[in-house]
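A.B. asks: coordinates only, sequence not included:
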């Protein structure tokens, strides 16, 4: 190719240079920059550059890249000079790569060029702005550089001549090695930064330097690519300016018409007998359902385990990066990897079960999350590649049935949670001691993985294209992201929709048990319609109905809101085949990588609506669940539009095999619904709760901040909480930080297990659509009425409260459960104290406040809560060691107060108060005089097992107990 052939005869030859020298120059300058800095740094400042924030030599022995190139003179200057010299060859390499790899009609060359240029500028950012100069700017440029490396390596590898297997495989393996090393890089950084392991940073440096060499090495492969490129620098006659001529041999990137027709012929639907296609047999249907169950179990566990870390950090922790596991399908842009998994889908399914479900074997929370992330990567690779494979063999019935089994697997996972009080028994927060069945999950997952059908048994891998485009890739990707998010947010637990509509007592709407079965029925109806009525579920009217259901769910409460939620459930499960059919027609890595990236973004938005006080730019989405819900519905709608163009779904009822599958669907769905009904019946509690000491008319009340049901070691803690609450004989307990009905908390309801196994009534408090961290009430006494409040919070987090009226031994007693806002927002807490004071002063009935006040005793807002105006008194004003939890009361006889250590269940103790109703005509006495325990009637005493060292890490503490009880 001659860029100036018109004037070729008029030019005088000056210089002719082969293109490989550009690649050589780039490699030499880049490596020289890093290696020279390393050599000089080790020679002059070895002990200083191996020193980090925690350790020095000999605990650390190898310097990181940033310490080598940016901390000291003269190595910093040497590096910057050499890396500047790399700029010339770098831009030439980009330009030559664009010309060499350009393909008519493809957008990949332009993407590669643009990402390459931007990547070069971001490289300059982290090179010339070191972490010492500006740590944040350095990190932003570095992260941007790594992110831009993805499209650069993908496009260059994708465009490489397929006939040159040496070059193409070389680039593939270099790119895979580069991104694969990011996993140990993150792990070692956590070991260094979080666990402060000596030597971890040196191993981290090894990996970091390896990434440098792989990064340079990827571009060095251009030596092979540029062998037939030549620069010719020449001067035109009678013209001083020089003209650049570029000559090379262009490769034929197209196949002959006959070859195209041959491949096209092999992709025609119906060429293979549908009833012989692997995946439609009964056993394979069960395998697909189990695989989907494993996928949903692993996926829903990821955000739950991520949540443990920002929860303890009270802000962004860095572990949130594990969410990028969802984007693993981007690796499928590498054809050998894609075709390998297409031919052997058992491999990623097996790794999903082993790493995802098997991660429970790792005790350390960080290690467990890392292993779970690997399992999640393979779970999403499995799902993406199997959908794409079915799209390639063009069997619409098989793809529709696969989509159906995917939804049945979702229903199965939700039923498992229904049976285990909203905890999935194979989550990595479960283990044998708290009711987990993890080992069974691993075994079932492994067996199912090995039996996974191979869909490409009749199609040669060389005949597989990267995707047949029909319509537009972006709408299809948006639909995938919106669908996965919506299913995860709304349908992974049946109590989610119900608690969106929960208003308190008296009950005016559905209850998780038994009405959660209705959610299963709606999901089953949607699944059936999706398989048998493709024209209906892809219609505008179906989308309008689903959107209306979502709107009613958001705007209404009680049964009306729940019915809207059921319509929305039918819609979401019904459109799964449409969305999958659309996505199957495009490059699997691009459509699913982008789709799941969008799912991550909207999942973060789903968190932002409640976590706005702890995240950057939180005010944008503060309390805007309507925006998140609306965007997710619109995303799904865009996917439906793209799905209409795919034209893959068939009418199952008009096909012989389709009719058989329809009957199979009916039977499987029927079995699942019967199972859910049996579970619901078994969970119904037909016995009325009874207080522990009715003979003494005793009311024992407690307040506990339970940290969302995850203990310090990231295990589900409901069982341990149940044991302590029961052994302390609490008749009433307020739970704070209890709203776990969100993606990041696993869509759980902690009150179900506690209430059912302790025999108590439960009020979940303000629902997940009220944007609070939650407060809940459990009571042995009937809850006659409860009102949910959101106290004034103009700046910080919303402060929830429950004002409940109980029937305590025939008399009305009010209980208020309240969680105040965070310490930093002074005005919020002042306004909230006034709001709660009004609630407490609204009645003269006996009352107990179980609260989290964020104030010191006898100071500040304390005097608003404890005042003559509302009549409330502190259970023990001499207890000066409190900061958050307080028990206040009025018009009751106080008989005891205790504080019980938490063990490792949470970060806050459990406070307990004992009260009796006043006798008729008795005047209340608010004296805080203490007496010896021997003078207290036995029925009013605290349980003895928590004295001295206590049991299981729980004991009475703070006071000098021996002075007041007999040993």
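C.D. replies: Structure's in. What do you need? Since we're looking at a predicted model, the values are computed, not measured.
A.B. asks: contacts, neighbours, all on C-alpha from now
C.D. replies: Noted.
A.B. asks: quick one, longest helix in this protein?
C.D. replies: Of all the segments assigned as helix in the chain under DSSP state H, the longest by residue count is helix 282-313.
A.B. asks: chain center to that one: distance?
C.D. replies: On the basis of CA atoms, centre = their mean, to the nearest Å, the separation between the geometric centre of helix 282-313 and that of its chain is 10 Å.
A.B. asks: What is that helix packed up against?
C.D. replies: With contacts defined as 3 or more CA pairs under 8 Å, 6 or more residues apart in numbering; DSSP states H and E, the packing partners of helix 282-313 are helix 365-392, helix 396-419, helix 438-450.
A.B. asks: what's near enough to touch residue 517?
C.D. replies: In this structure, residue 517 makes contact with 494, 673, 676, 677, 680, judged by CA atoms under 8 Å, 6 or more residues apart in numbering.
A.B. asks: again, only this time at 7 Å
C.D. replies: Residues near residue 517 by CA atoms under 7 Å, 6 or more residues apart in numbering: 676, 677.
A.B. asks: where's it, which helix or strand?
C.D. replies: Remark: residue 517 resides in helix 512-532, with elements defined by DSSP states H and E.
A.B. asks: try residue 209
C.D. replies: Judged by DSSP H and E, residue 209 forms part of helix 200-220.
A.B. asks: adding another structure so you can compare the two:
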């Protein structure tokens, strides 16, 4: 008779530690076996990359080792397949070890473990040669999942095994620490093309593999307390029982992280948190769109238009000073939020004036609703913190959306389906989020039993809040803003746009700092660090300046809760004053560059340092005021029914998701730098100049895609773009060059940054930029004139290009001095040179003879073209073969001018020839002849001109 269930004969029993050892040995065998095989059979091939081979590069990367070559690829795949069994068992045992009732974290970590295992199989068996897209998706997913897996394992590590916890912390710290030099040497290889950098990168890449597998090997110390038993319950086995006795496992005790994540999981509360964060995203999306829609009007008026008054719509919280109105708003805050959606519906309004009014209504209602919510929740510490967390994380989500969409927010009113907008989706989600977020009732007295007058100063609170709002908006609403503050051209010596993930990680770090160390966040040390960050960012360039950016991101986000909580305790007046101070600072930070067009402008000329100093000082005053309101004994708060940790966990889950998305987008956006000119066989450089009017077209729509289409169809290899500095509140903190460079496959130099007080000049090139220097030309009276002087590697020869925007017609002395400066710069260049410029001159008159002639050594691309005033193409030391003028359609107020040049040939003559005499590869596209396409056609001459 066979034994009963559970009473069968024990066939085999072994320690759970063997699962860990099996996983470790087989995983290491996969990588090391492939490495040994590759080094033996294909050494010179696997150490070679796109730039160098042996002996400059002498050690292979992981991807080169386990890639497409037989048999090392097969060696790797066989052992990785063998690893899958122990791997799934390891994840299962870890869950069994750490699971406890009503705790969601063990389930989450187990799910991540399974996900990592599956995605590992994805990038292992689908190589980049098989399908580059899916290989990248699997690889990114695996790397992104590594962060929650590592942190989750550390958080759940049993306290009874301190040795295992210590090893995990050492290996995890080493793993994440290795990422810094790994990224550095990858940039040295990919961007700077430094010989040997890829070999150094390879060593750090292999170190990551060893550390990653080693981290999971530590489970052997935890699994010693497990015994895995195979039991024969039907008596069919003839095997012998084996047994290994292990020690008992101590139960895990609560830790700081577990206090937040250890409680039960509720989908309802998770959805509430997600809705709150999205509601915060809506606020920031509308606020950041206000300046952008206001900017359209002074842009076309070339001065004050009157519509600038709409920026004052944010002071609507002053209305809450009326007790009856305040009570009405708080009781009906859901409907105020619904009214604020006028700002999202604005994209449906075609008339620019009415669209701005719709945005202003939305922003006004949103500021009113959020201020009322903060005030109403002022005694409910956990709920006020949750609302503030959602508001701050909404800024991160807004920045993330812009990071994914090349600095355009897809629900802005300047976006629609044709230029990449997601307005309908964003609006639908906003409606759902508002109904969910506002379903929790709010006490119209804010949960307080009034027993006196609050202490503290509403004026100081308003100064602190205004500076906080301004700092977050001006510096953190786009991940690339502070990167461009420290950008100084080529060679790259600091962060690039794809490194914007570091800004968002720092913002997330600030939120975590604010959650766990609120008392320490609101002190003079934090204000000092904020001041240090402002000083470094304003004074230094490259990585040193960006360190200041990181400090500012952390401190601004961490100081949000104490400043908002202080303002809430002092009443609605603090929020009204806060938004008023914010408006004044917004105007001031526009005045520093627009001084030539505004009353009293010269007083603020080029004084970004004043703005940064005021930001730090005002926040310092707000923090000074926090102590008074925090110790306020005149109001008795009602206790919250839900513990604060319960609120925090869901927001931290959301924060983790946002940061992982940022890492993934950064990986996808890292430049490939494998760009090819349009007509490389003919050694043609097609160069162009275009004033793009801040990428807003005549109808107030974002124009990046239309600009892209014309540049691409005209086959432009090198182009100078003017009026391109959009990294201010009034321009939406955007950067058109990111989209153009990455979509068209071009190197980009943004030119003098936002802290250099110009309207911007940018260079995009299909050819590598060997070196570039930024110039601010003499401007004693009018606006600063920016220039970029760059050296390109064009078909193996060094060719110089200059992009330049001169001063306005009203400032003749500025333009005279600028012409002298630029003529000297061009004369001193020993290389062939092309000038792509905005000169504000008449051909053959005045300063034209400084730019063209003996003083500069430059020639006009077409001296007979008398119908010019602003844009000019000049050249020296290179053959000019063609010239065309292309109409702008409704994109901007200036045409695109394009010239063709032949590298390695002498300048040639001014004799014009017929197109039939020009080789096919040196001709302009026929697409734009006659009526052209989309409103673009060859005009003035009605066809391109060619020269012998």
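C.D. replies: Cool, got the structure. Because the structure is predicted, anything quoted here is derived from the model rather than measured.
A.B. asks: Tell me how they score on TM after superposing.
C.D. replies: The TM-score (TM-score structural alignment, normalised by the length of structure 2) is 0.69; 678 aligned residues with a CA RMSD of 2.3 Å.
A.B. asks: just to revisit the earlier point, so which of the helices and strands packed on helix 282-313 of structure 1 comes closest to residue 724 of structure 1?
C.D. replies: Each of these was scored for nearness to residue 724 of structure 1 using CA to CA, and the closest is helix 396-419 (22.9 Å).
A.B. asks: Show me what the closest one is packed up against.
C.D. replies: When contacts are defined as 3 or more CA pairs under 7 Å, 6 or more residues apart in numbering; DSSP states H and E, helix 396-419 of structure 1 packs onto helix 282-313, helix 365-392, helix 512-532, helix 576-583.
A.B. asks: re the thing from before, start and end residues in structure 2 for the helix holding residue 209 of structure 1, please.
C.D. replies: Correspondence between helix 200-220 of structure 1 and structure 2 is not established for any residue, with TM-score structural alignment as the criterion.
A.B. asks: so of the helices and strands packed on helix 396-419 of structure 1, which one's packed in deepest?
C.D. replies: Of all these, helix 576-583 carries the top mean neighbour count, a mean of 31, counting by mean count of other CA atoms under 10 Å.
A.B. asks: just the angle between that helix and helix 396-419, please?
C.D. replies: Computed with axes from the mean of the first three to the mean of the last three CA atoms, to 10 degrees, the direction of helix 576-583 of structure 1 lies at 130 degrees from that of helix 396-419.
A.B. asks: between helix 576-583 of structure 1 and helix 365-392, how many degrees?
C.D. replies: 80 degrees.
A.B. asks: Now tell me what touches helix 576-583 of structure 1 from outside.
C.D. replies: 387, 391, 400, 403, 476-477, 479-480, 530, 538, 591, 639-640, 642-643, 646, 648.
A.B. asks: Tell me which entries of those residues lie within helices.
C.D. replies: Mapping these onto helices (DSSP H) picks out 387, 391, 400, 403, 476-477, 479-480, 530, 591, 639-640, 642-643, 646.
A.B. asks: which ones are touching residue 342 of structure 1?
C.D. replies: Taking CA under 7 Å, 6+ apart as the contact definition, residue 342 of structure 1 lies against 385, 386, 389, 456.
A.B. asks: and it, what element?
C.D. replies: Secondary structure assigned from DSSP H and E places residue 342 of structure 1 in helix 335-343.
A.B. asks: what's the next secondary structure element after that helix?
C.D. replies: That would be, after helix 335-343 of structure 1 and using DSSP H and E, helix 346-351.
A.B. asks: what's that following helix packed up against?
C.D. replies: The criterion is 3+ CA pairs under 7 Å, 6+ apart, and the helices and strands that helix 346-351 of structure 1 contacts are helix 365-392, helix 438-450.
A.B. asks: residues in structure 2 aligned with that helix?
C.D. replies: So helix 346-351 of structure 1 is aligned with residues 334-339, judged by TM-score structural alignment.
A.B. asks: just stretch 628-637 of structure 1 next, same as before
C.D. replies: Following TM-score structural alignment, the aligned partner range for stretch 628-637 of structure 1 in structure 2 is 611-620.
A.B. asks: distance from that stretch to structure 1 after superposition?
C.D. replies: Average distance, stretch 611-620 of structure 2 versus aligned residues of structure 1 after superposition (mean CA distance after the TM-score superposition for structure 1): 1.0 Å.
A.B. asks: returning to that earlier point: could you tell me which of the contacts of helix 576-583 of structure 1 count as buried?
C.D. replies: In the contacts of helix 576-583 of structure 1, burial by neighbour count holds for 387, 391, 400, 403, 476-477, 479-480, 530, 538, 591, 639-640, 642-643, 646, 648, counting by 16 or more other CA atoms under 10 Å.
A.B. asks: so how many other residues sit close to the residue nearest to residue 637 of structure 2 when sequence neighbours are not counted?
C.D. replies: Leaving out its chain neighbours, the residue that sits closest to residue 637 of structure 2 by CA to CA, 6 or more residues apart in numbering is residue 379, at 4.8 Å. Neighbour count of residue 379 of structure 2, defined by other CA atoms under 10 Å: 25.
A.B. asks: what do you get for residue 771 of structure 2?
C.D. replies: Residue crowding around residue 771 of structure 2 was assessed by other CA under 10 Å; the count is 15.
A.B. asks: cool, residue 757 of structure 1 as well?
C.D. replies: As a burial measure, residue 757 of structure 1 scores 15 neighbours (other CA under 10 Å).
A.B. asks: Map it across to structure 2 for me.
C.D. replies: With TM-score structural alignment as the criterion, residue 757 of structure 1 matches residue 743.
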